[in-house]
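Student: what follows is a predicted protein model with its sequence.
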Amino acid sequence: MSNKGIINKIIDMSVVDGPGNRTSIFLQGCNFNCFYCHNPETIRHCINCMECIPSCPTKSLKNVNGKIVWNDKTCINCDECIRVCKHLSSPKIYNWTVEETVERIKKNIPFIRGITVSGGECTLQHTFLTSLFTEVRKLGLTCFVDTNGGIPLKRLPDFVEVSDAFMLDIKAFDNEEHLFITKSKVDVVLENADYLASINKLFEIRTVTIAGMDNRTTIDNITRMLSKYIKMGHKIRYKIIKYRKYGVREEYSMFSAPTDDEMQELKQIAIRNGFEDVIIV
C-alpha cells in the first residue's frame, strides 16, 4: 500500500473541497462506519466475492484469477455493482502509483489551485499521500486533507509537514454520541483538532447536524476548545452541515434534519465563541 494508492474516484474540478477550484481524490477504505455516510461504498475494500459481476450490463467486471478486474473504458457508471454489493465496497477501484496519479492531476493544472484528498479515510494511506504531496507541491499546487481525524496525526510528522491544511470532520463532542454515529471513540479526533489548530493547519471544521442529537453542546464545546487559537489570529472556518438523506443507507433513512431556525442558532453559538467564518450548508 505504500507505493500505490487505492483510489475510489477522482473529481477533476471541485469548488466545494477547499479553497478555489481543486482536484478531489477519494481514497478507498475507512476506519469509521458513520450511519449517515453518503459514500458507504468507500468504507471497505473489495473482498472479490464476485457477486457484483452478473449485475454489470456492459460486462465491465470480470473474474481474473480470483480477483475482480474492472474495465473503466467500457463502464457506463450505472453503479449497479455498488447497489448489489453487501460489503460497503466497490469493484471500481484504481490502484495507481504516485506517478500515475500525478499525471492525472497535471491535466487539470491550468484550472486548479490544488488537490484535496478525501475518502473513505485518506489518512489510512498516509505513506502514499506523503509521496504524492511531495510531488504535487513541486507543481506549485496546494495539498489539502479532508479527514475524520481518527488517525493520530502527531505520529505522522512527515505527512503533516507536506500537507498545507486539513479539513476535519467532528461528528460529535460527546464520546457516547460519537460512538453511536461512527462506532469509534472521539478522543483522537479532538486531540487532532487541538494539534492542527496549534500549528495553524486547521483550515475547516465540519459537523453534520441531525435532529435529536446534542448539536448545541457539540458546537459550543468545539468552538470553546479552539477559541484560544482564534484569539491568536488563526483562521478556522466552521461549516455546519444540515443532515440530508440522499445517498444514506436505507436502514438509516429515518433520521431528519434540524430546522432552519435551529441551524441559525447553532451558527450564533459558534460566533459567540469567537468564530468569524461560519457557514451553514
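Tutor: Good, I have the coordinates. Residues are numbered from 1 along each chain as shown.
Student: only C-alpha atoms from now on, for both contacts and neighbour counts.
Tutor: Noted.
Student: buried residues of the longest strand seen in the chain, list them for me.
Tutor: When the chain is parsed with DSSP state E, its longest strand is strand 4-14. By 16 or more other Cα atoms under 10 Å, the buried positions in strand 4-14 come out as 4-10, 12-14.
Student: what about versus this one:
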Amino acid sequence: MCGRLGCPGIFVITCSPHLSLLLRRSFSVITRNVSACISDIQKQSTQDGSCTQTIIYLKGCPLYCNWCPNPEFRNPGVRLLWDPIRAKHYEDGRIYSVQEVLELCLDNHDPVRRTVSGVTLTGGEAMMQHTFLHELLSHLKDLGVHTTVETTGYVPEAQFAKLLPLIDHLIFYLKHYEREAHRKITGVYNDLIIENLRNSLSGPSEVEVRLTLISGLNDRPEDAEGFARLLQRIGVKQVQLFPFNNQADPSGRHNAPDNASLFTELELAAYQEAFLSHRMNCS
C-alpha cells in the first residue's frame, strides 16, 4: 500500500545547533523498549530532486486479500525465508526501535540544504503496530515533519482514534462495499473499516480514499454503484481509482488474479460515471 509521493509540509534538515538540540530533547523522552518489525526503509527523491520522502514498510496485516502480492507481510515478526535464486536463507524484516527509525528519517544533513518532504508509513497494515506508530508519529509531529499513513482501516476503533490526530495525510484503501463479499476476498467483514473511515472524515487528517479495481472481484458496473452509494452515505467527496493494470499505481505492488483481463478506457470511464452521478469527484 505505498503512498503517492509529494512535498507537502516541507521540513528543512540542517546541521544547526538548534536542530541538534531539538533532536536530543526529542530522543531523550523516547520510550526505549518500543519497537516494531519493519521489512524495509526507503528514501525516495522527488522528480526535481528538491526533497526526499522516507517510506517505512511495517510488517503485519490482518487481511488475507486474494490478490495480495506480498503475503509475507501478513506475519508481524521476522521470518527466515529461502531465496531460490541466490540459494540462501534471508530474514524478511528487522526489529527497529523508535529512536533508530527517527534518526533514519532525519539523517539528511545535506550541505546544500535539501529538504525532507515527510514520512510515509505503510505495510502490510502499519497500524497493527500501533504502540510503535503512536510513539514515532508523536515525535515526527513535534519536529514538524509531514506524516502519511496508508491503511486498510481494519484497526480497533480506540487505536485508530488515538492515532488519527497525529496523521497529516491518511490514505484509506477500500476492498469491497458489500459485507459478505468483503469477507470472502479478504477474510474479514468491512463493518469496522467503514466505521473508521466515517470517523476519519471528521478528524484532522486529510483523507484520500483509494479503490484498487481487481477484475472479477470488484470491477462490475454494479460494484461501482455499490461503492458510490456507500461512500456518498458516509460523506466521502472524492475517490481515486487504481485499476490493476494502471502503471500510475504509486505502489506498483497490486496484482490481479491470473485470469483477470485489462481495464479498457471505456470501462474505466463507465466506472467513474457511477461516482459522478452521485456528485463525487473521481479520478
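Tutor: On my side now, so go ahead. Treat the numbers as computed from the prediction; the structure is a model and nothing was measured.
Student: can you lay out the buried residues of strand 4-14 of structure 1 as CSV showing distance to Cys37 of structure 1?
Tutor: CSV is the format used below for the buried residues of strand 4-14 of structure 1 (distance: Cα to Cα, whole Å):
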residue, distance to Cys37 of structure 1
Lys4, 25
Gly5, 22
Ile6, 19
Ile7, 18
Asn8, 15
Lys9, 16
Ile10, 18
Asp12, 22
Met13, 22
Ser14, 19
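Student: of the residues you listed, which pair is most distant in space?
Tutor: Greatest spatial distance among the buried residues of strand 4-14 of structure 1 (Cα to Cα): Lys4 and Ser14, at 23.5 Å.
Student: what about the longest strand of structure 1, how far off from structure 2?
Tutor: Aligned to structure 2 and superposed, strand 4-14 of structure 1 gives a mean residue distance of 1.6 Å (mean Cα distance after the TM-score superposition for structure 1).
Student: okay, the very next helix or strand once past that strand sits on what stretch of structure 2?
Tutor: Note on strand 4-14 of structure 1: by DSSP states H and E, the next helix or strand toward the C-terminus is strand 22-27. With TM-score structural alignment applied, strand 22-27 of structure 1 matches the range 53-58 in structure 2.
Student: swap in stretch 141-149 of structure 1?
Tutor: Counting by TM-score structural alignment, stretch 141-149 of structure 1 corresponds to residues 145-153.
Student: span of the matching stretch from start to end?
Tutor: 23 Å (Cα to Cα, to the nearest Å).
Student: which other residues reach that stretch?
Tutor: The contact list for stretch 145-153 of structure 2 (Cα atoms under 8 Å, 6 or more residues apart in numbering) reads 1-3, 8-11, 116-123, 125-127, 137, 140-141, 166-174, 192-194, 196-197.
Student: which among those end up buried?
Tutor: Among those, the ones that count as buried by 16+ other Cα under 10 Å are 1-3, 10-11, 116-123, 125-127, 137, 140, 166-174, 193-194, 196-197.
Student: show me these that map onto strands.
Tutor: Using DSSP E, these in strands are 11, 116-122, 169-174.
Student: reformat these as JSON lines; add distance to Asn108 of structure 2.
Tutor: Formatted as JSON lines, those follow (distance: Cα to Cα, whole Å):
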{"residue": "Phe11", "distance to Asn108 of structure 2": "11"}
{"residue": "Val116", "distance to Asn108 of structure 2": "8"}
{"residue": "Ser117", "distance to Asn108 of structure 2": "11"}
{"residue": "Gly118", "distance to Asn108 of structure 2": "12"}
{"residue": "Val119", "distance to Asn108 of structure 2": "13"}
{"residue": "Thr120", "distance to Asn108 of structure 2": "16"}
{"residue": "Leu121", "distance to Asn108 of structure 2": "18"}
{"residue": "Thr122", "distance to Asn108 of structure 2": "21"}
{"residue": "His169", "distance to Asn108 of structure 2": "22"}
{"residue": "Leu170", "distance to Asn108 of structure 2": "25"}
{"residue": "Ile171", "distance to Asn108 of structure 2": "25"}
{"residue": "Phe172", "distance to Asn108 of structure 2": "29"}
{"residue": "Tyr173", "distance to Asn108 of structure 2": "31"}
{"residue": "Leu174", "distance to Asn108 of structure 2": "34"}
